[in-house]
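>>> fold the following, please.
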Amino acid sequence: MTTAPRFLRALPADIRDRLMTLAQEVSFSQDARIFEEGGPATGFWVIRSGAVTLDLRLADRRAATVATLGPGDLLGWSWLFPPYEWDFGAEALSPVRAYAFDGAQVRALCEEDPALGVVLMRTVAEILAHRLQTARTRLLELSPYSSP
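I've put the predicted structure just below:
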């Protein structure tokens, strides 16, 4: 791997190398549903190429796009926290290539090596905080109660 995606670059080299031993290369065709809000969250992906939209069902049951992810971005964090269900849905906006990781394997690696777990969780938490703020702002923009 010549240039590590942003998520992977944020990790120290030794932790990135250990994590990558669990990676599987996968691809999704354009318009493929990657996961559904409320479905079982069993893993995560690091996008290598392409774009993925995150969406959330609104009160009228229509899906609203809350974020668009691209190369280097982490896709999925719900695999970290019980009850391991997706908080958003995800769909390939274009053909996507990604590294896939099994959540149970990564959680086991974190249990086996707590120092690795702390670094990985801190990195995911920083991404999560930013992602939630972005989603909140987007949902406020979509709200019928927001001022023009």
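>>> use CA for all of it now, contacts and neighbours both
Fine.
>>> may I ask you to name the longest helix in the chain?
Across the chain, the longest stretch assigned as helix under DSSP state H is helix 114-142.
>>> may I see the buried residues of it?
Judged by neighbour count using 16 or more other CA atoms under 10 Å, the buried positions of helix 114-142 are 116-117, 119-121, 124, 128, 135, 139.
>>> now show me the structure for the sequence below, then we'll compare the two:
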Amino acid sequence: MTSATTITTALEPVHRERLMRLAREISFDAGARLFEEGHRADRFWIVRTGTVALDLHVPGRRPAVVETLGHGELVGWSWHFPPHVWHLGAEAMSPVRAWEFDAEEVLAMCAADAEFGRAIAVWVGRVVAQRLHSSRVRLLDLYAPYGSGSLA
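Next up, the predicted model:
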């Protein structure tokens, strides 16, 4: 993930501080599932310590890891877009400490304050774009005849 999408650099301090007022500290043991693909997306997390793998359900096989997230990164963006259903699954690869956010609370704050809402939307949009790019590169590595090469 690029620094432009981590919480410490993606949001202006005033918006970051406002968002962090809603944070709840939580921890996950290694191997814990944070969410499952296709289930209701009603919360999200920012990783404090540890590693979270995003994965994709593959029938008859183990889930395929598409990206690994660490300190300062957003885990989950599906809460921001209707129909609010997870597009991927997520698993703690190591013990994880994170800040957890209730999506309805954050969305209500976004609706009440257009400037805050725009800042959150731009941040989440950057995360989605970065994850799409990462998934594309991973697919090219796996299936293209010459790997991903340079995407100049």
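>>> how close are the two chains, by TM-score?
TM-score of the superposed chains, computed with TM-score structural alignment, normalised by the length of the first structure, equals 0.89; 142 aligned residues with a CA RMSD of 1.6 Å.
>>> just checking, L19 of the second structure touches E105?
No - in this structure, L19 of the second structure is not within contact of E105 by CA atoms under 8 Å, at 9.8 Å.
>>> those two - which one has more neighbours?
Shown here are L19 of the second structure and E105; by other CA atoms under 10 Å, L19 has more neighbours (18 against 14).
>>> ok, that one - contacts?
V106 (CA atoms under 8 Å, 6 or more residues apart in numbering).
>>> and with 6 Å instead?
Contact analysis of L19 of the second structure by CA atoms under 6 Å, 6 or more residues apart in numbering lists nothing.
>>> so what's S94 of the second structure up against?
Contacts of S94 of the second structure were listed using CA under 6 Å, 6+ apart, and they are 30, 50-51.
>>> mean per-residue distance, the strand or helix carrying E91 of the first structure versus the second structure.
Per DSSP states H and E: E91 of the first structure is located in strand 89-92. For strand 89-92 of the first structure, the mean deviation from the second structure after alignment is 0.3 Å (mean CA distance after the TM-score superposition for the first structure).
>>> same for that strand, what does it pack against?
Judged by 3 or more CA pairs under 6 Å, 6 or more residues apart in numbering; DSSP states H and E, strand 89-92 of the first structure is in contact with strand 33-35, strand 52-57.
>>> swap the cut-off to 10 Å and go again
Using 3 or more CA pairs under 10 Å, 6 or more residues apart in numbering; DSSP states H and E, the elements in contact with strand 89-92 of the first structure are strand 24-28, strand 33-35, strand 52-57, strand 63-69.
>>> how much does the second one stray from the second structure?
Following superposition, strand 33-35 of the first structure is found to deviate from the second structure by 0.6 Å on average (mean CA distance after the TM-score superposition for the first structure).
>>> give me the number of residues near R16 of the second structure?
By other CA under 10 Å, 17 other residues sit near R16 of the second structure.
>>> and if you look at the one 10 residues further on?
By other CA under 10 Å, 13 other residues sit near I26 of the second structure.
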